[in-house]
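> Sequence and predicted structure are below.
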Amino acid sequence: MLSFADLALSPALRRGVDAAGFTTPTPIQAGTLPAILDGRDLIAQAPTGSGKTAAFGLGLLQRLDPALVRVQALVLCPTRELADQVAKEIRRLATGIPNVKLTLLTGGVALGPQLASLEHAPHVVVGTPGRVQELLRKDALVLDGVRTLVLDEADRMLDMGFEAAIRDIVRRLPRDRQGLLFSATWPEAIRGMAAATLRDPVEVSAEGVVDAPEVEQRFHEVDLALKPAALAGLLLEHRPESTVVFCNTKRDVDDVAAALARAGFASAALHGDLEQRDRDEVLVRFANRSLSVLVASDVAARGLDVKELACVVNYELPSDPDVYVHRIGRTARAGRSGLVLNLVTPREIQRAHALEERQGAPLHWVRATPAGAAPRDVPRAPMATLRIDAGRTDKLRPGDVLGALTGAAGLKGEAIGKIDIFPTRSYVAVHRGKADAAAAALGADGIKGRRFRIRRI
């Protein structure tokens, strides 16, 4: 069995691997890293949570020359959330390499700070195609020194209409670069993209967890009109700590999230029409356990960084079985158990049959009972989120927030959860029963002698 010790990594990069606690590669890492480290182009099919970010992160860092001040690696992602997640992972792996600069270039945020960050060229750029293309047009970004190109979640970038932008960006890169394409699904369009951007690529597939024994999949045939009540009933029956409900349309995302909120669930919607600030807040609240149910579209959920997701619900089955594999791959990560609930109307039966054929085994059908419980029976999210209208630009650090909460606010450490610091605002999760008192204390006493606007969201 391949181990990280067997890989020909530089001493500096090996320190990053050791710091991350990596010992045995995941299947996608074992299948791709030898080719990546050998400089080969590659097309890989890998579901969310398979470890692909570490695979291409190690590859691009191995080829990096920190003494050469120019962009040497470019990673393109479909969403800001995924790009941010990828950037954090690469920074973590690069901890043993001195003076590596990584710049995040995504839409939905002000252009000015990104222009300023490019005055001194980074070694690595992680970004979304639209913003990278915009900065290229402004001659603010130079990519003629790129050694490694990564197209992450390539199928979703094509779904979102980024094909023209990607092709424009690729035309500006050196011909002798390495190209790595990762995709959860392999539609024909991905084959075309690979042919246009890769040279004699190695193909690797790490199939999803459709037939993994730790994932329990249940299929419930329901009438369309009873779907919202059936969903509430299933969540009350199983009472998962965290759930992502996938819908096929933005309208369904909004309608389902609203229906669950009326039933008493701590739920919120996530789709592409939300403002970036609202998207950030929803993701923060779900990751810190202030929301127990996230209702999302496929594209918006890319980049969702939740380590232990108890349940995935398909409110409607996707038409592509590969999308189903990708959705349910978000639960039962790292050997943990997971639950998948599927609500299937009569018109979706053919999609269920396609999944059955894909799995090669009968589906587990269970009768769904619509909810009849009162909102008081709905399990509450254990945490609540406080928003602080200050962030990195105000020199605010997680330790400052933690110190204020355990000091003047009088909270014990176990009552404080995840702290997220953004450029102009910060979020902290606290025990739900102590949130109002904590907000009042922080507002009155301030943080490090400074007072900021604080409210519960």
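Received it, and whenever you're ready, just let me know what you need. Note that the structure is a prediction, hence the values are computed from the model and not measured.

> Please make it C-alpha for all contacts and neighbour counts, starting now.
Will do.

> I'd like to know how many residues surround residue 357.
If you count neighbours by other Cα atoms under 10 Å, residue 357 ends up with 13.

> Shouldn't it be within a helix?
Yes: assessed with DSSP: H, G, I helix; E, B strand; the rest coil, residue 357 lies in a helix.

> Could you list the buried residues of stretch 269-282?
For stretch 269-282, burial by neighbour count (16 or more other Cα atoms under 10 Å) applies to 269, 270, 271, 272, 279, 281, 282.

> which one of those residues sits closest to residue 133?
residue 272 (19.8 Å; Cα to Cα).

> Distance of that closest one relative to residue 280?
Going from residue 272 to residue 280 by Cα to Cα, to the nearest Å gives 12 Å.

> what's the answer for residue 169, then?
27 Å.

> farthest pair in the buried residues of stretch 269-282?
Largest separation among these by Cα to Cα: 272 and 281, giving 13.9 Å.

> Mind listing the shared neighbours of the two?
Shared contacts of residue 272 and residue 281 (Cα atoms under 8 Å, 6 or more residues apart in numbering): none.

> Report how far apart the opening and closing residues of stretch 330-340 are.
10 Å.

> Need the residue closest to the centroid of the chain.
Centroid-nearest residue in the chain: residue 303, 1.7 Å away (criterion: Cα atoms, centre = their mean).

> can I assume that one is in contact with residue 83?
Yes: judged on Cα atoms under 8 Å, residue 303 makes contact with residue 83 at a distance of 7.3 Å.

> Next up, the contacts around the nearest residue to residue 177 once chain neighbours are set aside.
Distances taken as Cα to Cα, 6 or more residues apart in numbering put residue 147 closest to residue 177, at 4.6 Å, once the chain neighbours are dropped. By Cα under 8 Å, 6+ apart, the contact list for residue 147 reads 60, 63, 72, 73, 174, 176, 177, 178.

> Residue 152 now?
75, 76, 77, 78, 181, 182, 183.

> Just the buried residues from those residues, in PyMOL please.
PyMOL command restricting the contacts of residue 152 to the buried ones, with burial defined by 16+ other Cα under 10 Å:
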select buried, resi 75+76+77+78+181+182+183
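
> which one among the contacts of residue 152 gets closest to residue 323?
residue 183 (10.9 Å).

> what does whichever strand or helix holds residue 16 contact?
Element membership for residue 16 (DSSP states H and E) is helix 11-20. Around helix 11-20, the neighbours that count as contacts under Cα under 8 Å, 6+ apart are 4, 58, 61, 62, 92, 93, 94, 95, 96, 97.

> One more to weigh against that first structure:
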Amino acid sequence: MSKEEPAIKRYRKEHEEEKGIESEEDDTYTPYIPVKERKKQQLLKLGRLVQLSNEASNLAKSSSENEHDSDLNQEDLGRKYNISLLDQHTELKKIAESKKVSAVEKQLKEEEKILEIVAEKKALMGVAELAKGVQYEKPIKTSWTPPRYVLSKPDYVHDAIRHRMKILAEGENIPPPLKTFKDMKFPKPIILGLERKGIKRPTPIQVQGIPTILSGRDLIGIAFTGSGKTLVFVLPIIMFCLEQEVRLPFVPNEGPYGLIICPSRELAKQTFDIIRYYCGHLQQAGFPEIRSALAIGGTPVNETMSVVNHGCHILVATPGRLMDMLDKKMINLAICRYLCMDEADRMIDMGFEEDIRTIFSYFKGQRQTLLFSATMPKKIQNFAKSALVKPITINVGRAGAASINVTQDIEYVKQEAKVVHLLDCLQKTAPPVLIFAEKKQDVDQIHEYLLLKGVEAVAIHGGKDQEERSRAVEQFRSQEKDVLVASDVASKGLDFADVQHVINYDMPDDIENYVHRIGRTGRSNTKGRATTFVNKSTEHYVLLDLKHLLIEAKQVVPPFLLELCSETEKNPELSDGCAYCGGLGHRITECPKLEAIQNKQASNMRKRDFLSNADY
């Protein structure tokens, strides 16, 4: 028996027979290709690449043409022989950019769909109106008209005023802007009260906003913090109520004629005090008394009802207390024709959406509706436009932009070193100083620490009773105390005179809250400073939003923020930020706020399903 050959040799022999190779030398033989021929083949390959890329870019135009062009022939490729590599590179670059643009367009379409889904509810319409299909088509008519000399001016003059004051107004038949309070036809006591407050001429939002409201138009007002939005809705409602009282005096238990809803007790109290200030000036000058009432949690209901029982012109309220009083039929909105929601987007974000819809169902007729905020992204504007009657949107600056009067300092501080570092930050400016913290326990801890160090400080948060909160705010406002430590209950709309410095003990999870916080300083064209502590526990998306906010406000961006790169930087076409929350560092497709709300809604649905299926 002969010795078997190794398996490897048998494999090599069979392999050579299959390939038709006659000798072992042929297996290693490589034919020589001249350099010229190799370059020619490379050009052919590049030409084919360009041709295929062109066909891919034209796919959207015509599928039939695309099929025809896909049949490449030697003549088409031959035309590519004389194209230089530089030209080839330029052509490929254009193709890449066109693909990038198409990707951006695809993303924008996707974002529009998301925004439509989010904004499909009519959150600002009453249940009864939705059920009956009631639609108001014409705005409310008022007796006020602009001065004749203003009306006689051509439209381009009004447009020039808006352009110069950076006012963006959208809507039908926009009333002309008025540059003085005298042109707005306010009585002398009101103008005197404004002068005593140091207000001699209207701010941009007042120039366009007050004539719009006096004309009876529904309004969405957006302007940076400290721009004088409160006077835009307070002064017209006082004039409307004065007109009603002169024509036919209010009888007991009648009213309110005007309703102002605020998200926090402190903001409601501040608005109430401003109304009383100007109504007091009118009464001293011999005008009829305009009665206003305050309805907020933590205060006796009897105080509100004593005013309502005499006939109430204006009611300032928080959603919770207002809902309670309407439910118990302590007040009614039968003659209410004026509704203002201050910091409207914050109320919806805080979970008052259903309460607002229920409150709307208590109205018995058409009302003039006004929404105001410094941060009102498109989702809230879409909610509003679906319910308001031919609304006018007034923008002074970008919605959600920080005030340019505030110098923003961002400091990287370790978590354990924050409290100690506060003392160094307090040395930057003279008091009064406002310190914000996210958690109630942090507020109490900072307050205790400052008291131990001899700093005159007070603190407020949602866990304290109303009497203690009111006393703390008044002591800080009257400058009896140098420092106010607060949670976000003090960040929305509150006006503290001469606050030079705001310190963010921690960066909030929402960039809108950051804008509201730092807006407590740098108000009414004064300068202010804001210092914010960040560290590794701060969310990445918030830091991206913060970076773009600093760049927009032309502030110094620290190196650790410059290293962060967002999707909007990769695609300059996507520079307008998130349409849901207004953050500049991300898109709506990756909005953490939207995701959190959707998760909360899904959780509530699961909870309802569990309770409905449970056996009791």
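Okay, I see it. Being a predicted model, the structure only gives us computed values, none of them experimental.

> State the next helix or strand along the chain beyond the helix holding residue 16 of structure 1.
Counting by DSSP H and E, what follows helix 11-20 of structure 1 is helix 27-37.

> What residues in structure 2 pair up with whatever helix or strand comes next after that next one?
Following helix 27-37 of structure 1 in sequence order, the next helix or strand is strand 42-45 (DSSP H and E). Using TM-score structural alignment, the residues of structure 2 aligned to strand 42-45 of structure 1 are 219-222.

> What are the boundaries of the helices in the stretch 1-150 of structure 2?
Ranges of helices in the stretch 1-150 of structure 2, per DSSP state H, counting those that start in this stretch, are 7-19, 24-27, 35-57, 63-69, 74-78, 85-118, 127-132, 148-151.

> In a markdown table: those helices, plus mean neighbour count.
Below are these laid out as a markdown table (neighbours: other Cα atoms under 10 Å):
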| stretch | mean neighbour count |
| --- | --- |
| helix 7-19 | 10 |
| helix 24-27 | 10 |
| helix 35-57 | 15 |
| helix 63-69 | 12 |
| helix 74-78 | 12 |
| helix 85-118 | 14 |
| helix 127-132 | 13 |
| helix 148-151 | 11 |
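
> Quick one: closest of those to residue 503 of structure 2.
It is, among the helices of the stretch 1-150 of structure 2 and with distance given as Cα to Cα, helix 85-118, at 34.1 Å.

> Just the angle for the closest one relative to helix 35-57, thanks.
Calculated by axes from the mean of the first three to the mean of the last three Cα atoms, to 10 degrees, helix 85-118 of structure 2 forms an angle of 20 degrees with helix 35-57.

> What is the corresponding segment of structure 1 for helix 85-118 of structure 2?
So helix 85-118 of structure 2 sits over no part of structure 1, by TM-score structural alignment.

> Tell me the counterpart of residue 305 of structure 2 in structure 1.
Aligning on TM-score structural alignment places residue 305 of structure 2 opposite residue 115 in structure 1.

> Which positions in stretch 185-201 of structure 1 come out as buried?
Neighbour count says stretch 185-201 of structure 1 has 185, 186, 190, 193, 194, 197, 198, 199, 201 buried, by 16+ other Cα under 10 Å.

> May I have the secondary structure class of the counterpart of residue 517 of structure 2 in structure 1?
Aligned counterpart of residue 517 of structure 2 in structure 1: residue 327 (TM-score structural alignment). Look at residue 327 of structure 1: counting by three-state DSSP, its state is helix.

> so residue 479 of structure 2, which of the three states?
Strictly by three-state DSSP, residue 479 of structure 2 counts as coil.

> what sits against it?
residue 432.

> For it, give its distance to residue 157 of structure 2.
45 Å.

> Likewise for residue 391 of structure 2?
23 Å.

> what do you get for residue 523 of structure 2?
29 Å.

> When those two are compared, which one has more neighbours?
More neighbours surround residue 523 than the other of residue 523 of structure 2 and residue 157, with 24 against 13 (other Cα under 10 Å).

> Can I take it that that one is in a helix?
No: according to three-state DSSP, residue 523 of structure 2 belongs to no helix; its state is coil.

> How is the residue nearest to it when sequence neighbours are not counted assigned, secondary-structure-wise?
In this structure, residue 523 of structure 2 finds its nearest non-sequential neighbour in residue 226, 4.3 Å apart by Cα to Cα, 6+ apart. Residue 226 of structure 2 falls in the coil class when you classify it by three-state DSSP.

> ok, now residue 598 of structure 2?
Strictly by three-state DSSP, residue 598 of structure 2 counts as helix.

> Aligned to it, what sits in structure 1?
Checking TM-score structural alignment: residue 598 of structure 2 goes with nothing.

> Am I right that residue 265 of structure 2 is in contact with residue 299?
No: applying Cα under 8 Å, one finds residue 265 of structure 2 not in contact with residue 299, separated by 9.8 Å.

> between the two, which one's more packed in?
Between residue 265 of structure 2 and residue 299, residue 265 has the larger neighbour count (other Cα under 10 Å), namely 25 against 15.

> any idea how far the residue in structure 1 that that one lines up against is from residue 117 of structure 1?
In structure 1, the residue paired with residue 265 of structure 2 is residue 80, using TM-score structural alignment. Per Cα to Cα, residue 80 of structure 1 is found 17 Å from residue 117 of structure 1.

> Please consider this matter closed, and thank you.
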